[in-house]
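**Q** Next comes the sequence, and after it the predicted model I'd like to discuss.
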Amino acid sequence: MSKLIFKTIILWILIAIFAVLNGILREKLFVSLMGIKIALPLSGLTLSSIIATIVWFFLPKMGLSRRIDFILVGVLLVFFTLIFEFLFGYFVIGKNFSELLEVFDIKNGNLFLLVLLVIGFSPWVCAKIKYGDL
């Protein structure tokens, strides 16, 4: 179990690095070229694709074979992401709780909920595609 958690943390760190780079790309390029209303959902779709790709290539290195392990990896990735989002947002950026909840508002074009779904389900979906019936 501790190996699974350690490998999931490594996977999450890799995803987090690409998420930060995606955010920089959004703010420095997408927003200036197309405005926030297009840049925000485009960034969410881009990040979702990046996450699925990272999971696809990292999954074989995890050495998992049971469906429950892939599901647990997805749950842990979502947990780590939410913890980071709220702790970083509150303690580092200084956002209050209502500001932190704005990432869940899809009316503004924020696709963070989609990103969470991709993070949560991609380990199981990728394993199902790669390895067949689990």
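**A** Okay, I see it.

**Q** C-alpha only now, for contacts and for neighbours.
**A** Noted.

**Q** any idea which element the spatially most central residue of the chain lies in?
**A** Closest to where the C-alpha atoms of the chain average out (Cα atoms, centre = their mean) is Ile119, at 4.6 Å. Element membership for Ile119, per DSSP states H and E: helix 112-131.

**Q** in this protein, which spans are helices?
**A** 2-25, 31-34, 36-62, 67-87, 97-100, 112-131 (DSSP state H).

**Q** Which among those helices is found nearest to Ile106?
**A** Comparison of the helices of the chain against Ile106 by Cα to Cα identifies helix 112-131 as nearest, at 7.8 Å.

**Q** Give me the contacts around that closest one.
**A** The contact list for helix 112-131 (Cα atoms under 8 Å, 6 or more residues apart in numbering) reads 44-45, 47-48, 51-52, 55-56, 59, 67, 70-71, 73-75, 77-78, 81, 103-104, 106, 134.

**Q** Can you flag the buried ones in those residues?
**A** Neighbour counting over the contacts of helix 112-131 (16 or more other Cα atoms under 10 Å) leaves 44-45, 47-48, 51-52, 55-56, 59, 70-71, 73-75, 77-78, 81 as the buried ones.

**Q** For stretch 82-95, buried residues please.
**A** In stretch 82-95, counting by 16+ other Cα under 10 Å, buried: Phe86, Gly89.

**Q** before we go on, here's another structure to hold up against the first:
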Amino acid sequence: MPARRLPLRGALLAWLAILALAFLNGGLRELVLVPRLGLPAALVLSGLLLCACILAVALACIPRLGPLDRTQWLGMGLLWLLLTLGLEFGFGRMVQGRSWPELLAAYRFRDGNLWPAVLVFTMFAPLLAARLRGGGRPAR
């Protein structure tokens, strides 16, 4: 039996859900967490919340996309990572007119910033979710 192809449509829809949650998370961070907790604590909590949101989306989509193999789940994570980086750098450069040093500053663990760890988590979230859900077999 030939290997099943990665369901790109489902992977893209899941990433769009993650994107929406990331924007909401950023709003929560800036409007509520930073004023109440200060920047370092707000960045840590926001990073952890975003990881939880990413995992929740991955867990929700596994039954609809599976069963896939380990390589396919990692491929989905790589797709999510590349889409995130493409959006961040593309939007930052073309729309916001930010310089490369400004954009790359977000990739330092500084003042509680967990963004680099969130990106790594994004890459492995589909595989982790599939393992938590029993290998990505369809829910019964």
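**A** Yep, it's here. Only a predicted model underlies this, so the values are computations on that prediction, with no experimental measurement involved.

**Q** quick revisit: corresponding residues in structure 2 for the helix holding Ile119 of structure 1?
**A** Counting by TM-score structural alignment, helix 112-131 of structure 1 pairs with residues 115-134 of structure 2.

**Q** what's the neighbour count on the aligned partner of Gly63 of structure 1 in structure 2?
**A** Correspondence of Gly63 of structure 1 to structure 2, assessed by TM-score structural alignment: Gly66. A count of neighbours around Gly66 of structure 2, defined by other Cα atoms under 10 Å, yields 19.

**Q** how close does Gly66 of structure 2 get to Ala130 of structure 2?
**A** Gly66 of structure 2 sits 8 Å away from Ala130 of structure 2, going by Cα to Cα, to the nearest Å.

**Q** Leu81 of structure 2 too?
**A** Distance from Leu81 of structure 2 to Ala130 of structure 2, by Cα to Cα: 17 Å.

**Q** ok, back up a step: how much distance is there from the match of helix 112-131 of structure 1 to the middle of the chain?
**A** Between the mean C-alpha location of stretch 115-134 of structure 2 and the chain-wide mean there is a distance of 8 Å, by Cα atoms, centre = their mean, to the nearest Å.

**Q** Stretch 21-29 of structure 1 now?
**A** For stretch 21-29 of structure 1, the distance to the chain centre is 15 Å (Cα atoms, centre = their mean).

**Q** same question, stretch 93-113 of structure 2
**A** 17 Å.

**Q** ok, and what's touching that stretch?
**A** Counting by Cα under 8 Å, 6+ apart, Leu39, Pro40, Ala41, Ala42, Leu43, Val44, Gly47, Phe89, Gly92, Trp115, Pro116 sit against stretch 93-113 of structure 2.

**Q** Quick check: chain neighbours aside, which residue is closest to the aligned partner of the first one in structure 1?
**A** Taking TM-score structural alignment as the alignment basis, one finds that Leu39 of structure 2 is matched in structure 1 by Ile36. Closest residue in space to Ile36 of structure 1, ignoring its immediate chain neighbours: Phe30 at 7.7 Å, by Cα to Cα, 6 or more residues apart in numbering.

**Q** Can you give me the neighbour number for that neighbour?
**A** 18.

**Q** Contacts only, for it.
**A** Contacts of Phe30 of structure 1 (Cα under 8 Å, 6+ apart): Ile36, Ile38, Ala39.

**Q** what does Ser2 of structure 1 give?
**A** Taking Cα under 8 Å, 6+ apart, one finds nothing in contact with Ser2 of structure 1.

**Q** how close does it sit to Glu27 of structure 1?
**A** 37 Å.

**Q** on that earlier part again, how much space is there between the residue nearest to the centre of structure 1 and Asp105 of structure 1?
**A** Counting by Cα to Cα, the gap from Ile119 of structure 1 to Asp105 of structure 1 is 18 Å.

**Q** do Phe30 of structure 1 as well
**A** Phe30 of structure 1 is 20 Å from Asp105 of structure 1, by Cα to Cα.
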